[in-house]
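S.K.: Sequence first, predicted model second:
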Amino acid sequence: MNIDSYRVPVKSNIKLKDYPTSEDKKKYNEDIKEKEIPALVSELKDLHLKLHAEEKKGILVVLQALDAAGKDEVISYIFSNLNAQGLKTTSFKKPSDEEAKHDYMWRLHDGLPARGEIGILNRSYYEEVIVTRVHDLLGEEQVPDDKKIEDIWDVRYRQINNYEEYLHENGFHVVKFFFHMSKDEQRERLLERMKNPQKNWEFSFNDVKEREHWDEYQATFEDMLNQTSTAHSPWYILPADDEWHARRLVSEVMIHVLKEIDPQFPEITGEDRKTLQAYIDKLEAEN
């Protein structure tokens, strides 16, 4: 599959309306789930194990979307199959009082991966150029002294791009997935959560309230994607109405990123190999 067609070009001026929320793949859900996902997850698992063993590079994964678009399910059905010791998942919610006292990127740090890890951000620091913008939540204390409040978004885009470049230059690849979902599909998924007692726990009344700002969110997402998809930290737009197709795409992109890193199992050489052989001989002699 050509994953490049889902990647937002650098310095682009894309229109979200030009990206489909569905590629009519929902009818193939069972085939994708049963026949394609297992092999992709197996390959991803092997590459992740090498990344974890080598401990040279790390990957930061950003999952960004409106409610019910499929972020949690990608974590459950794809990433949860990986080695738990090399996986770190962080969910971003409304900033706590302590977090609000710091710069807006401060709360990111606990979610960053170590070398050998994949760190997943379920929502992320991008909330500070999405929700904060849609709901006009920016306080005066958050605006630099030499800037006007209307200029702050370009400032933050620059800061985010610079920080992601900093991570990349220090051995941490950043890959970002935007779950592009239609309003009709979200309606159906929210209704399912509301009507099914076993899924009520997934539903929040705020999910419906946020739908009132649908157009503002789409415009904000579009600006964010155009301003922050870079060569070192690209955005991928997923047709999220096709849930298993979207999960397949995430798997393929992650495999592509890991193959670029090309992690290898550490090789024992020199004196360590001699010591290893000595201990092998010792244990075998016990019989």
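M.R.: Good, I have the coordinates. Numbers count the residues shown, from 1 in each chain.
S.K.: drop to CA atoms for contacts and neighbour counts, all remaining ones
M.R.: Will do.
S.K.: Mind jotting down where the helices sit in the stretch 51-200 of the chain?
M.R.: Secondary structure of the stretch 51-200 of the chain (DSSP state H, counting those that start in this stretch): helices at 71-77, 97-100, 131-134, 152-169, 183-195.
S.K.: Show me what counts as buried in the third one.
M.R.: Neighbour counts over helix 131-134 (16 or more other C-alpha atoms under 10 Å) mark 131, 133, 134 as buried.
S.K.: So which residues make contact with that helix?
M.R.: Under the criterion C-alpha atoms under 8 Å, 6 or more residues apart in numbering, residues 137, 138, 213, 216, 217, 220 lie in contact with helix 131-134.
S.K.: this is the other structure I want to compare:
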Amino acid sequence: MKDVNIEHFRISSQIKIDKLQTTFDLQAEEKEIEKKMNKLSKKLADIQNTMYAHGKYSVLMCIQGMDTAGKDSLIREVFKEFNVRGIEAHSFKKPSSLELKHDYLWRHYIALPARGKFGIFNRTHYENVLVTRVHPNYLMYENMPDIQSEDDVTDAFWERRFNEINNFEKHIADNGTIIFKFFLNLSKDEQKNRLLRRLNRPDKNWKFEAGDLKERKLWDKYQDCYEEVINNSSKEYAPWFNIPADDKPTARYIVAKILYDTLTQYDDIVKPEMPSDEKENIDLYKSQLENE
């Protein structure tokens, strides 16, 4: 199977979104990819156990992509070997009435993973510069002092919001959160195929919503917004990775490989040792228990 160099997928310079790959050939059959994926998932679970005991770093994995890009199944397959105590997943959709009473980043702050845990944002704080940019009328629900109408939503507003998001990520990175941002890059043709599959298969009908077709008509607008998001927010401390998503097993493997290769570079993440005074008395403790 073809080796995956994570630097091939990391976005470290300005991009044109139509030049990014939506396919990647691992030169392997699906069963081999899935077998490798299972091994990686177990290795990642071992790393998480060590991080949980170490207790100094957390991991935040942000996933963005168009409808049907495979976000839910990717989470399921990459993290299926994890101990549930060490992982927290959040899906950010329409804000609740309580969330709208706070600034737009509040609900993301309170969902951040504790040290030692993996947090997954399935749709993320970037919805606030994606969906709201395609549908600026949604901003009216935020009831901001300086936004009275859509006419007040200027380029300066979006620049400020990007700065706030970058500062948010820099702050949590400086305090021990390792950030991964994955753009599941799906082609428009493949999205069409997946939507048709949902309609043609009775067991998948429940996934289909008429709103999916309305959003599909805005495909080009979304692509423009994704391009601007990536170009404004892929930082060394919080990089974006372009994940070719037309083939789900391939996308899952690439994400798992990026996580594994990056986290294994942290040579300071080790399991804590027993305090020396207690370690010296291990035989005594064993004897006490065995002689009960």
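M.R.: Received the coordinates, thanks. Remember, predicted model here, so these are calculated numbers, not experimental data.
S.K.: ok, and the most crowded of the contacts of helix 131-134 of the first structure?
M.R.: The most crowded member of those is residue 217, carrying 20 neighbours; neighbours defined as other C-alpha atoms under 10 Å.
S.K.: re earlier: adding distance to residue 197 of the first structure, write the contacts of helix 131-134 of the first structure out as CSV.
M.R.: Listed next are the contacts of helix 131-134 of the first structure as CSV, based on distance: C-alpha to C-alpha, whole Å:
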residue, distance to residue 197 of the first structure
137, 34
138, 37
213, 27
216, 31
217, 29
220, 33
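S.K.: Among the residues you listed, which one lies nearest to residue 94 of the first structure?
M.R.: residue 137 (11.3 Å; C-alpha to C-alpha).
S.K.: and of the helices of the stretch 51-200 of the first structure, who's closest to residue 250 of the first structure?
M.R.: Closest approach to residue 250 of the first structure among those (C-alpha to C-alpha): helix 71-77, 7.8 Å.
S.K.: after superposition, how close is the closest one to the second structure?
M.R.: Helix 71-77 of the first structure differs from its equivalent in the second structure by a mean of 0.7 Å after superposition (mean C-alpha distance after the TM-score superposition for the first structure).
S.K.: give me the stretch of the second structure that the strand ranked longest in the first structure matches.
M.R.: Ranked by residue count under DSSP state E, the longest strand found in the first structure is strand 172-180. Aligning strand 172-180 of the first structure against the second structure (TM-score structural alignment) gives residues 177-185.
S.K.: ok, which stretches of the first structure are strands?
M.R.: For the first structure, the strands defined by DSSP E cover 58-64, 87-91, 118-122, 172-180, 235-239.
S.K.: who wins for proximity to residue 51 of the first structure among those strands?
M.R.: Proximity to residue 51 of the first structure (C-alpha to C-alpha) singles out strand 58-64 among those, at 7.6 Å.
S.K.: hang on, the earlier thing: between the strands of the first structure, which gets nearest to residue 9 of the first structure?
M.R.: Among the strands of the first structure, strand 235-239 comes nearest to residue 9 of the first structure, with 8.4 Å by C-alpha to C-alpha.
S.K.: number of nearby residues for the counterpart of residue 205 of the first structure in the second structure?
M.R.: Superposed on the second structure with TM-score structural alignment, residue 205 of the first structure falls opposite residue 210. Residue 210 of the second structure has 7 neighbours, counted by other C-alpha under 10 Å.
S.K.: residues contacting the spatially closest residue to residue 87 of the second structure that is not a sequence neighbour?
M.R.: Excluding the flanking residues, the one nearest residue 87 of the second structure by C-alpha to C-alpha, 6 or more residues apart in numbering is residue 118, at 4.7 Å. Contacts for residue 118 of the second structure were tallied using C-alpha under 8 Å, 6+ apart; they are 48, 58, 59, 60, 61, 86, 87, 88.
S.K.: Going by distance to residue 28 of the second structure, which of these wins?
M.R.: residue 61 (26.5 Å).
S.K.: Check the gap between the closest one and residue 289 of the second structure for me.
M.R.: Counting by C-alpha to C-alpha, to the nearest Å, the gap from residue 61 of the second structure to residue 289 of the second structure is 43 Å.
S.K.: same deal with residue 223 of the second structure?
M.R.: Separation of residue 223 of the second structure from residue 289 of the second structure (C-alpha to C-alpha): 64 Å.
S.K.: just to revisit the earlier point, would you format the buried residues of helix 131-134 of the first structure as TSV with distance to residue 149 of the first structure included?
M.R.: Listed next are the buried residues of helix 131-134 of the first structure as TSV, based on distance: C-alpha to C-alpha, whole Å:
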residue	distance to residue 149 of the first structure
131	16
133	11
134	14
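S.K.: how far away is the residue nearest to residue 87 of the second structure from residue 235 of the second structure?
M.R.: From residue 118 of the second structure over to residue 235 of the second structure the distance is 20 Å, taken as C-alpha to C-alpha.
S.K.: swap in residue 127 of the second structure?
M.R.: For residue 127 of the second structure, the distance to residue 235 of the second structure - C-alpha to C-alpha - is 18 Å.
S.K.: so what's the spatially most central residue of the second structure up against?
M.R.: The centre of the second structure sits closest to residue 62, judged by C-alpha atoms, centre = their mean, with a distance of 2.1 Å. Contacts of residue 62 of the second structure were listed using C-alpha under 8 Å, 6+ apart, and they are 120, 121, 122, 123, 124, 179, 180, 181, 182.
S.K.: Please identify which of the buried residues of helix 131-134 of the first structure is nearest to residue 81 of the first structure.
M.R.: Nearest to residue 81 of the first structure among the buried residues of helix 131-134 of the first structure, counting by C-alpha to C-alpha, is residue 131 at 30.9 Å.
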